[in-house]
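A.B. asks: I'll drop the sequence and a predicted model, then ask my questions.
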Amino acid sequence: MVPSTDPGNTGDQITAVITAVAVFSGLSCLAVVIIGGFITADAAKDGIKQIPMESPIPIEAPLTP
């Protein structure tokens, strides 16, 4: 009698596990990138608040000739 288990079944299980791990890893990396983007945007917003709106050095001569 031939055994009832399919020899290709093990390869399919390994492929499914590798695919699941890859999808989970990809989603985790995407989450890190999105969170890093929010942190960078927040830091940039705080940095812009520290820039003075007026020029610290007054312009004495006009820029046009």
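C.D. replies: All right, it came through fine.

A.B. asks: Only C-alpha atoms from now on, for both contacts and neighbour counts.
C.D. replies: Will do.

A.B. asks: How much space separates residue 15 from residue 29?
C.D. replies: As judged by C-alpha to C-alpha, to the nearest Å, residue 15 and residue 29 stand 21 Å apart.

A.B. asks: Please compare the first structure with the one that follows:
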Amino acid sequence: MGKVDNGRVSVNAYGVLGALAFPLLFKVFKPKRRLKPDDVDQTKLQLAQQIIQELVGFRFRFSLVLAEPSPQKL
């Protein structure tokens, strides 16, 4: 459900067509300690739910949704 790259964490959605996987949407996760005054505290699960809702709004059809558990709290 998240990827760490240079200390940044993102929640990603990928589409799969045959053997090809391609990125659809992503949202940046910020731990509470890194939030700015205007930021809203959101869990990775909440960000994933937003991504799914956006894709449903684009009329994407899902046959499967997978999530990777977070190994640690950030």
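C.D. replies: Nice, thanks for sending it over. Note that this is a predicted model, so its numbers are computed, not measured.

A.B. asks: Can you give me the TM-score here?
C.D. replies: The TM-score (TM-score structural alignment, normalised by the length of structure 1) is 0.27; 20 aligned residues with a C-alpha RMSD of 2.2 Å.

A.B. asks: Test my guess that residue 15 of structure 2 contacts residue 22.
C.D. replies: Yes - shown here, residue 15 of structure 2 and residue 22 form a contact pair, counting by C-alpha atoms under 8 Å, at 5.3 Å.

A.B. asks: who has more neighbours, these two?
C.D. replies: The residue with more neighbours, out of residue 15 of structure 2 and residue 22, is residue 15; 13 against 10, by other C-alpha atoms under 10 Å.

A.B. asks: and residue 24 of structure 1, how many residues sit next to it?
C.D. replies: 12.

A.B. asks: For it, what is the enclosing helix or strand?
C.D. replies: Taking DSSP states H and E as the criterion, residue 24 of structure 1 maps to helix 9-50.

A.B. asks: elements contacting that helix?
C.D. replies: Using 3 or more C-alpha pairs under 8 Å, 6 or more residues apart in numbering; DSSP states H and E as the contact test, no helix or strand touches helix 9-50 of structure 1.
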